[in-house]
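give the three-dimensional model of this entry:
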Amino acid sequence: MFKTRITELFGVEHPVLQGGMQRVSTAELVSAVANAGAMGFLTALTQPTPEALAQEIVRTQAMTNKPFGVNLTILPTLTPPPYAEYAQVIIDSGVKFVETAGRSPEPFMAAFKAAGIKVVHKCTSVRHALKAQEVGCDAVIIDGFEAAGHPGEDDIPSLVLVPSTVDALSIPVVACGGFSDARGLVAALAMGAEGMSMGTRFLCTVEAPVHQNLKDKLVASSERDTQLIFRKFRNTARVHRNTVAEEVARIEQREGSEFSDVTELVAGKRGAIVLETGDMEQGIWWAGMSQGLIHDIPTVDELVKRIVSEAAEIVRGRLAGLTIA
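This is a model prediction of the structure:
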């Protein structure tokens, strides 16, 4: 219904992407997104080993015969995962689409290109998007300040960041950060983007492998119920506001505080407890401002169909009916 350079790049029906979400983007969710005609990405680092990623790709392939990809997030850590081994698994699996995030994917571009893999890099600034284009990425996803996860340090919202990126690049741009419904898709296309990427909205679907309490919390929350943390350490992250996130923010405000002072509170194992048990105060969990636009828990297929059909109604109806003086 909406054909763009992104639908052509991925060979999908709709210009709607499900971004990679740690511990969430598994075979169940990604295959559902693919079967709905959208584009989904497994998260490589959700799997504890490259061998486990290979198995998860096989599981996904058994659930769908439509295109899907793998997210490879490259972060600076003291004990980095074996990124090259994860990348080789992606290549060997026959998957033809990769979403990269974090540091530049340049070290892996030659191998990905040789395997015929299309790379879309997630960025938080125009300058980083330009670098992604320079190193050969086929498209970029631009994260506005509203987004869950790490929205960068520039604090530029999507309404400005998306068209600025579109103006600067020649490759396709996908809008991300604050997008969750048909109005968001129409707005993204109006700003020159070729589609939209959603995380928080897909988190609140039947197929998302998280506890029902988390989904219910998203439905009950407003756009004001997020918390910025790690600002002091120049690694800003947007999470759902709970007692743990508020405590982390308070510790950051103390004079002389260091990241080690919050390490235990933000540990991944605590976040995993939230997702698995539904104890919403056990740790931090990612959520974007778009949670204020989430009012139900549909299946992925219902959500994608609703977004596309309502977007078409907006374009053919309300917008078409506007009078230009």
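
every contact and neighbour count from this point should use C-alpha atoms.
Will do.

which stretches of the protein form helices?
Shown for the chain, the helices assigned by DSSP state H span residues 5-10, 27-35, 50-63, 83-93, 106-114, 126-134, 158-168, 182-190, 200-203, 212-220, 243-253, 268-277, 300-313.

got the angle for the fourth one vs helix 50-63?
I take that to be helix 83-93. 30 degrees (axes from the mean of the first three to the mean of the last three C-alpha atoms, to 10 degrees).

centre of the chain versus helix 83-93, how much separation?
Put simply, helix 83-93 sits 21 Å off its chain's centre (C-alpha atoms, centre = their mean, to the nearest Å).

how about residues contacting it?
44, 49-51, 53-54, 57-58, 70, 72, 74, 108, 112, 115, 117 (C-alpha atoms under 8 Å, 6 or more residues apart in numbering).

give me the neighbour count for Val98.
Neighbours of Val98 under the rule other C-alpha atoms under 10 Å: 24.

spit out the contact partners of it.
Here Val98 is in contact with 41, 69-72, 117-120 (C-alpha under 8 Å, 6+ apart).

same check on Met109?
135-137 are the contacts of Met109 under C-alpha under 8 Å, 6+ apart.

could you check how far it is from Gln18?
22 Å (C-alpha to C-alpha, to the nearest Å).

what comes up buried for stretch 54-72?
Using 16 or more other C-alpha atoms under 10 Å as the test for burial, stretch 54-72 gives 54, 56-57, 60-61, 63-64, 66-72.

meant to ask about stretch 267-275, not that
268, 270-275.

about what we covered before: out of the contacts of Met109, who's the most crowded?
Neighbour max across the contacts of Met109 (other C-alpha under 10 Å) = Cys137, 24 neighbours.

distance of the nearest residue to that residue once chain neighbours are set aside from Ser221?
The shortest distance from Cys137 to any non-neighbouring residue, by C-alpha to C-alpha, 6 or more residues apart in numbering, is to Val119 (5.2 Å). Val119 sits 34 Å away from Ser221, going by C-alpha to C-alpha.

ok, the two, which is more surrounded?
Neighbour count, other C-alpha under 10 Å: between Val119 and Ser221, Val119 has more, with 25 against 19.

can you tell me how far that one is from Ile141?
Taking C-alpha to C-alpha, one finds Val119 at 11 Å from Ile141.

over to Val248?
29 Å.

circling back: okay, and which of the contacts of Val98 map to strands?
Secondary structure from DSSP state E places 41, 69-72, 118-120 of the contacts of Val98 in strands.

quick check, nearest of these to Val160?
Val120 (20.7 Å; C-alpha to C-alpha).

please generate a structure for the following sequence too, so the two can be compared:
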Amino acid sequence: PEKLGNEIDKCKALTDKPFGVNLTFLPSLTPPDYPGLVDILISKGIKVVETAGNNPKKWLPILKENNIKVIHKCTSVRHALKAQDIGCDAVSVDGFECGGHPGEDDIPNFILLPRAADELEIPFVSSGGMADGRSLVASLAMGAEGMNMGTRFIATKEAPVHDNVKQALLAATELDTRLVMRPLRNTERVLINPAVERLLEKEAVLGKDVKFEDIASEVAGVYPKVMLDGEVDRGAWSCGMVVGLINDIPSVQELMDRIMNEATSIINDRFAGM
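From the prediction side, this is the model:
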């Protein structure tokens, strides 16, 4: 909680604009101090929280009591409807293209976003495959209120990851991601590397009998080694198919300005005569 508080203070020092905080609820042998994290969010005056992973119902009352809007990340329409039913204010709809955990339905955003628009009464934003002004305009056209970016933001100057990670993203194409942990129904899209190839070989050999312990050396505890130490071949790390659209490492300001300028140009120029 103290580290989160420090990061929130840093963000407040950099902007007077609203910002949100992500809370990912996942099963763990040593779960984070979720009550402490929620207390920090409240004490720091955070007004928007994006939840991901497990159902956030347990935490909604205290968040709502403190006027915090909750956006829950969902990989299917049925999960988005459940989030709506339990009282979430909005959802982030995560298509099959996304890095990290795309769920088990394998539905890409060209289908998933319009389906969400048809079913939901609360607002939603698009996630997965988002990188530029084209992504934003397409998301708006399919009913989203905006878009959410993950992999694209890792490849920015300010992203607090090792430069080796950013260079790996620059070098990759849309063909360089793989799905791991499918037999465990914990599917994750990751960037291909030798560790991922070993992991996939184990899954192929063991089939439905594979256990987490069999692949732990390729997935457990690898993020500090990859993201902080730059050992990009150390294990499996999340990366979206959108990596094929990443060709530079701009500042966040440069990226945001580019996205808005491109989106405005598409709407005002390309669509003007339609």
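
if we can go back for a sec, between Val248 and Ile141 of structure 1, which is the more surrounded one?
Set Val248 of structure 1 next to Ile141 and count neighbours by other C-alpha under 10 Å: Ile141 wins out with 29 against 22.

what's the match for the more buried one in structure 2?
Matched to structure 2 by TM-score structural alignment, Ile141 of structure 1 sits across from Ser92.

and its match, what is it in contact with?
Ser92 of structure 2 touches 71-74, 124-127, 148, counting by C-alpha under 8 Å, 6+ apart.

repeat that for Ile6 of structure 1.
Contacts of Ile6 of structure 1 by C-alpha under 8 Å, 6+ apart are 15, 172, 174, 194-195.

any chance of a markdown table for those residues, columns distance to Lys305 of structure 1?
Below are the contacts of Ile6 of structure 1 laid out as a markdown table (distance: C-alpha to C-alpha, whole Å):
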| residue | distance to Lys305 of structure 1 |
| --- | --- |
| Pro15 | 12 |
| Pro172 | 23 |
| Val174 | 19 |
| Glu194 | 18 |
| Gly195 | 15 |
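
which ones are touching the residue positioned nearest the centre of structure 2?
Geometric centre of structure 2, nearest residue: Gly150, 4.9 Å, by C-alpha atoms, centre = their mean. Residues in contact with Gly150 of structure 2 (C-alpha under 8 Å, 6+ apart) are 99, 128.

what lines up with it in structure 1?
In structure 1, Gly150 of structure 2 lands on Gly199 (TM-score structural alignment).

what does Val70 of structure 2 give?
By TM-score structural alignment, Val70 of structure 2 lines up with Val119.

from Gln227 of structure 1, how far off is the nearest residue to Asp296 of structure 1 once chain neighbours are set aside?
Leaving aside its chain neighbours, Asp296 of structure 1 sits nearest to Val219 (6.1 Å; criterion: C-alpha to C-alpha, 6+ apart). As judged by C-alpha to C-alpha, Val219 of structure 1 and Gln227 of structure 1 stand 17 Å apart.

who has more neighbours, the two?
Gln227 (21 against 18).

distance check, that one against Gly278 of structure 1.
19 Å.

check Val119 of structure 1 too.
Counting by C-alpha to C-alpha - Val119 of structure 1 and Gly278 of structure 1 are separated by 35 Å.

Pro80 of structure 1 too?
To Gly278 of structure 1, Pro80 of structure 1 is 29 Å away according to C-alpha to C-alpha.

kindly report the same for Val33 of structure 1.
24 Å.

when those two are compared, which one has more neighbours?
Val33 (28 against 18).

you'd agree the more buried one is up against Gln18?
Yes. Here Val33 of structure 1 lies in contact with Gln18, judged by C-alpha atoms under 8 Å, at a distance of 7.2 Å.

could you tell me which residues touch both of those two?
With C-alpha under 8 Å, 6+ apart, Val33 of structure 1 and Gln18 have common neighbours 39-40.

just give me the match in structure 1 for Asp248 of structure 2.
Match for Asp248 of structure 2 (TM-score structural alignment): Asp296.

wait, Pro27 of structure 2
Aligned partner of Pro27 of structure 2 by TM-score structural alignment: Pro76.

ok, Ala117 of structure 2 - contacts?
142-144.

7 Å - rerun?
Gly143 (C-alpha atoms under 7 Å, 6 or more residues apart in numbering).

aligned to it, what sits in structure 1?
Using TM-score structural alignment, Ala117 of structure 2 lines up with Val166 in structure 1.

mind listing what Leu275 of structure 1 touches?
Counted by C-alpha under 7 Å, 6+ apart, Leu275 of structure 1 has contacts 210-211.

so how far is Val126 of structure 1 from it?
33 Å.

can you flag which of the contacts of Ser92 of structure 2 belong to strands?
71-74, 124-127, 148.

out of those, who's nearest Lys166 of structure 2?
Looking across those and measuring by C-alpha to C-alpha, the closest to Lys166 of structure 2 is Asn148, at 18.9 Å.

the closest one contacts Gly129, doesn't it?
No. At 9.2 Å, Asn148 of structure 2 and Gly129 do not qualify as touching, with contact defined as C-alpha atoms under 7 Å.

more neighbours, these two?
Gly129 (28 against 19).

distance check, the aligned partner of that one in structure 1 against Ser170 of structure 1.
Matched to structure 1 by TM-score structural alignment, Gly129 of structure 2 sits across from Gly178. Counting by C-alpha to C-alpha, the gap from Gly178 of structure 1 to Ser170 of structure 1 is 24 Å.

for Lys113 of structure 1, same thing?
From Lys113 of structure 1 to Ser170 of structure 1 the distance is 19 Å (C-alpha to C-alpha).

mind checking which of those two has more residues around it?
Each of Lys113 of structure 1 and Ser170 has its neighbours counted (other C-alpha under 10 Å); Lys113 has more, 15 against 12.

can you give me how far stretch 140-159 of structure 2 is from the chain middle?
9 Å.
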